[in-house]
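Peer 1: Here's my sequence, what's the structure:
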Amino acid sequence: MTGTGKTVTRVDLCEAVYQKVGLSRTESSAFVELVLKEITDCLEKGETVKLSSFGSFMVRKKGQRIGRNPKTGTEVPISPRRVMVFKPSAILKQRINGNGSGSDGANGADD
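Peer 2: Below you'll find the predicted structure:
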C-alpha cells in the first residue's frame, strides 16, 4: 500500500493483515470486518472514535437551514442531519506531508 493514488479497499486491508500479521485469510477478513463494525457501531451511537497517532471520527449534528436551488434560485429548506467527520492527528498530517516519520510526535506541530 504505497502512495500511488490507488484506492485501498476492504479486500486490500484484509490482504495486508494476512501478509503482516500471519492470520489466515478468513481470520484476517473477520478481523478487519470486526474493527470496521465496531467503529460504525460507535459512530451510530454518536460516540467519537479516537485512534491515537491517526485521528478521530466523530458525528456532528447540522441544523435545518435554507439552501437555494441552483437552477431556479428558489429557496429550499435543507433538513437537519448528522454528518460524519474525520479529523487527522498532527502525527498523521506530518506523515502525509513528509515532515518527519511521525514516530515521536515531538516535532512541534499544532493540531
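Peer 1: CA only for contacts and neighbour counts going forward, please
Peer 2: OK.
Peer 1: Tell me the helix or strand right after the longest helix anywhere in the chain.
Peer 2: Identified as the longest helix of the chain according to DSSP state H is helix 25-44. Downstream of helix 25-44, the first helix or strand assigned by DSSP states H and E is strand 49-51.
Peer 1: List the contacts of that following strand.
Peer 2: Contact with strand 49-51 is made by 39, 42-43, 56-58, as judged by Cα atoms under 8 Å, 6 or more residues apart in numbering.
Peer 1: same deal with stretch 25-44?
Peer 2: 10-11, 13-15, 17-18, 48-49, 57-59, 84.
Peer 1: Following up with a second sequence; could you model it the same way so I can compare the two?
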Amino acid sequence: MAKTTTFSKSDLIDAVAAKTGFAKTNVKDMLDATLGEITDQTAAGSKVTLIGFGSFEQRHKKARMGRNPATGAEVEIPASTHLAFKPAKPKKS
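Peer 2: As a prediction, the model looks like this:
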C-alpha cells in the first residue's frame, strides 16, 4: 500500500500564494478568516455550502451505551456535537 502524504495548512498557503501572486501573510489571513467564519456559522447552527466543494454542518450524536475495551464494563457515552464535512458530488465529464 502506498504511503499517504499530508498536505498541511502551510502547504495550502504556499500553493495559493504561488498561484495568485499574493503574499503568504495575506493568503494566511484570508484562509484564517474563511475557516473562522465557517466555524462561527456552523456553531450558530447554519449549514455552510461551498458549491462544487462541499458543505459543513454540525451533527449531533445521541447518548448511547458502549463498552470499556480494557474491562468489558458497559459505560454510557454522552451525547456530543461535531463538525461534519460532506464533499460535493464530482462533476460529470
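Peer 1: Have a look at how far, on average, the longest helix of structure 1 is from structure 2.
Peer 2: Once fitted to structure 2, helix 25-44 of structure 1 is off its aligned match by 1.2 Å on average (mean Cα distance after the TM-score superposition for structure 1).
Peer 1: mind listing what's buried in that helix?
Peer 2: 25, 28-29, 31-32, 39, 43 (16 or more other Cα atoms under 10 Å).
Peer 1: ok, back up a step: need the buried ones from the contacts of stretch 25-44 of structure 1 selected in ChimeraX.
Peer 2: Buried members of those, defined by 16+ other Cα under 10 Å, are picked up in ChimeraX with:
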select :13,14,15,17,18,48,49,57,58,59
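Peer 1: which SSE is the residue nearest in space to the middle of structure 1 in?
Peer 2: By Cα atoms, centre = their mean, structure 1 has its centre lying nearest to residue 86, at 5.1 Å. Element membership for residue 86 of structure 1, per DSSP H and E: strand 81-88.
Peer 1: distance between that strand and the chain's centre?
Peer 2: Centroid separation between strand 81-88 of structure 1 and its chain, computed with Cα atoms, centre = their mean, to the nearest Å, is 9 Å.
Peer 1: any residues touching it, and which ones?
Peer 2: With contacts defined as Cα under 8 Å, 6+ apart, strand 81-88 of structure 1 is touched by 43, 54-64.
Peer 1: what angle do that strand and helix 25-44 make?
Peer 2: For strand 81-88 of structure 1 against helix 25-44, the angle by axes from the mean of the first three to the mean of the last three Cα atoms, to 10 degrees is 120 degrees.
Peer 1: got the buried residues for strand 81-88 of structure 1?
Peer 2: residue 88.
Peer 1: That one vs structure 2 - mean distance after superposition?
Peer 2: Mean deviation for strand 81-88 of structure 1: 1.3 Å (mean Cα distance after the TM-score superposition for structure 1).
Peer 1: and after that strand, which helix or strand comes next?
Peer 2: Taking DSSP H and E, what comes next after strand 81-88 of structure 1 is helix 90-96.
Peer 1: Packing partners of that following helix?
Peer 2: Here helix 90-96 of structure 1 touches no other helix or strand, going by 3 or more Cα pairs under 8 Å, 6 or more residues apart in numbering; DSSP states H and E.
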